[in-house]
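*Asks:* pasting the sequence and the predicted coordinates here, then a few questions.
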Amino acid sequence: MTDTADPIGGIHIVHVDPVERKDSNYIAQIDLAPFGLDGQFEQVWLHDLADGTYALACIPFMAYGLALGDVVRLAADGRVDELVRRCGHRVLRVLLIEDEDATRWAGTVDAAKFCIVSAGLLSEWHGPRFIAVDVPPGAQAGVVFDTMGRIVQDGLGHWEWADALPFTPHPSAV
C-alpha cells in the first residue's frame, strides 16, 4: 500500500498498478470529502480522449459513482469535477478482515484472488485487504458473488457497490 500524506494536508489513495495503464496516461485527483472522507483524495489514472474528456484507466477504490472506462471532465485544478458518460461497468469493492489464524487468512485471500481470476474479471488491490473488482456489462460473475458472499457471511469481509452513491465533485471543484 502506498498512500501518501500531502505536506499541506490530506491523504492520497494511489493506484500502484492500474488495470489499463498505457505508455501515455494522465493522473488526476478526486476529492473524497463528498463521500465522508474529508482530507482524502484518490489519485486516478486517465486516458486522454482528445476532446477535453478522459476515460478512467483504473478501478476506483474510494470514489463513488465511477467505474473503469467512465468518461470524466477535469476542473482547472486537475481534479475530476464531472462525470460525462458512464460506460456500463460497475465496481464491487471488498474489504477483507485480517484473521488472527494465518492459515484461514491466507485461504480467504487465495479464495478472493481465485474467484476473480476464474471469472475473467479485472481487479486492483489496495494493500493486502482492499479489492476493487471491475464488473463489465454482461460479465459472468456468479463465482465472485458466491465467494465474496461466503467471505462476508463468515465475518471475514465487507462488500459494497461503488455506484451505491452517485459521483459528486467537491463543491469547490465546480
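*Replies:* That came through fine. Numbering: from 1, shown residues only.
*Asks:* rest of the way, CA atoms for contacts and neighbours
*Replies:* Will do.
*Asks:* the closest residue to L96 other than its chain neighbours: neighbour count?
*Replies:* Spatial nearest neighbour of L96, excluding adjacent residues (Cα to Cα, 6 or more residues apart in numbering): G157 at 4.2 Å. For G157, the neighbour count with other Cα atoms under 10 Å is 19.
*Asks:* also E124?
*Replies:* The local packing of E124 (other Cα under 10 Å) involves 20 other residues.
*Asks:* putting a second one here so we can go through both:
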Amino acid sequence: MDGQKEQLWLEPAGDGVYSTACIPFRTYGPALGDRVCLSENDEVSEAVERSSHRVLRIMLLTPTPDPGRLVETTDRIRAEISAAGLLSERSGDRHVAVDIPADRDPSDPYAAVKREAAADRAFWEWADAMPFSTGS
C-alpha cells in the first residue's frame, strides 16, 4: 500500500504509549487495543504490545451490474457478524473490518465470508497477514 496512510484513533495509555481505539482497515499489523508509540511526526512508529485481537478485513465485490447483489451480500455478512457479537466498522459501501478478540469464536462470520468469496462476491484477508512496518 505504498504512499497510502491510514488515520488511526488512539487513546493515551501513559508514558508516551497509546492504545489503538479503532479497527484498522488498511494498515497491516495493528488491531483494536494494541499499544503503540508515535514518532516525532505523530505517526505510529512501533508496536509495543499486541492485544489479543485480530482483524478480519472484507472487501465486497459486485460481480454483476446488479447493485442489489451488493446489498444482499452486505446483509448476509453483517447478520453473521452481529449474531457472533463482534464489533465491526465500515468504510464506504464495500469495506468491512471485523474485530476478533481471542475469546470469541469467529467461525460463523468467517464461514459466511468464505462462502461469499467462493462466489466471487467478496475478498478477505487477516490484517496480521504481514507484520506492522513504518515503511521506512
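*Replies:* Nice, I can see it. All of these numbers come straight from a predicted model, not from anything done at the bench.
*Asks:* follow-up on the earlier one: the residue nearest to L96 of the first structure against W105, yeah?
*Replies:* No. In this structure G157 of the first structure lies outside contact range of W105 using Cα atoms under 8 Å: 10.9 Å.
*Asks:* centre-most residue in the second structure?
*Replies:* Computing the C-alpha centroid of the second structure and ranking residues by Cα atoms, centre = their mean puts A97 first, at 3.3 Å.
*Asks:* look up how far D48 of the first structure lies from whichever residue in the first structure pairs up with that one.
*Replies:* By TM-score structural alignment, A97 of the second structure lines up with A132 in the first structure. For A132 of the first structure, the distance to D48 of the first structure equals 23 Å [Cα to Cα, to the nearest Å].
*Asks:* regarding the first structure, what is its longest helix?
*Replies:* The single longest helix within the first structure, with elements called by DSSP state H, is helix 102-118.
*Asks:* which bit of the second structure covers it?
*Replies:* So helix 102-118 of the first structure sits over residues 67-83 in the second structure, by TM-score structural alignment.
*Asks:* which residues are contacting the matching stretch?
*Replies:* 60-62, 87-88, 98, 108-109, 112-113, 116, 121 (Cα atoms under 8 Å, 6 or more residues apart in numbering).
*Asks:* what of stretch 15-26 of the second structure?
*Replies:* The set of residues external to stretch 15-26 of the second structure that reach it, using Cα under 8 Å, 6+ apart, is 6, 8-13, 30-38, 48, 55, 57, 88-89, 91, 95-99, 127.
*Asks:* weed out the non-buried ones from these.
*Replies:* If you count burial by 16 or more other Cα atoms under 10 Å, the buried members of the contacts of stretch 15-26 of the second structure come out as 8, 10, 30-37, 55, 57, 88, 95-99, 127.
*Asks:* residue range in the second structure corresponding to the strand ranked longest in the first structure, please.
*Replies:* In the first structure, assigned by DSSP state E, the strand with the most residues is strand 40-48. With TM-score structural alignment applied, strand 40-48 of the first structure matches the range 4-12 in the second structure.
*Asks:* what's the span of the matching stretch, first residue to last?
*Replies:* 24 Å.
*Asks:* from the chain's centre, how far out does that stretch sit?
*Replies:* 13 Å (Cα atoms, centre = their mean, to the nearest Å).
*Asks:* for stretch 22-39 of the second structure, same thing?
*Replies:* On Cα atoms, centre = their mean, the centre of stretch 22-39 of the second structure falls 10 Å from that of its chain.
*Asks:* in the first structure, point out the residues matching it.
*Replies:* Stretch 22-39 of the second structure maps onto residues 58-75 of the first structure, going by TM-score structural alignment.
*Asks:* how close does D34 of the second structure sit to Q4 of the second structure?
*Replies:* Taking Cα to Cα, one finds D34 of the second structure at 21 Å from Q4 of the second structure.
*Asks:* can you give me the strands in the second structure?
*Replies:* 10-14, 17-20, 35-38, 44-49, 53-60, 88-91, 95-101, 122-126.
*Asks:* translate G88 of the first structure into the numbering of the second structure.
*Replies:* In the second structure, G88 of the first structure lands on S52 (TM-score structural alignment).
*Asks:* and its match, what does it touch?
*Replies:* Counted by Cα under 8 Å, 6+ apart, S52 of the second structure has contacts 101-102.
*Asks:* what do you get if the cut-off is 10 Å, keeping everything else the same?
*Replies:* Contact analysis of S52 of the second structure by Cα atoms under 10 Å, 6 or more residues apart in numbering lists 31-34, 100-103.
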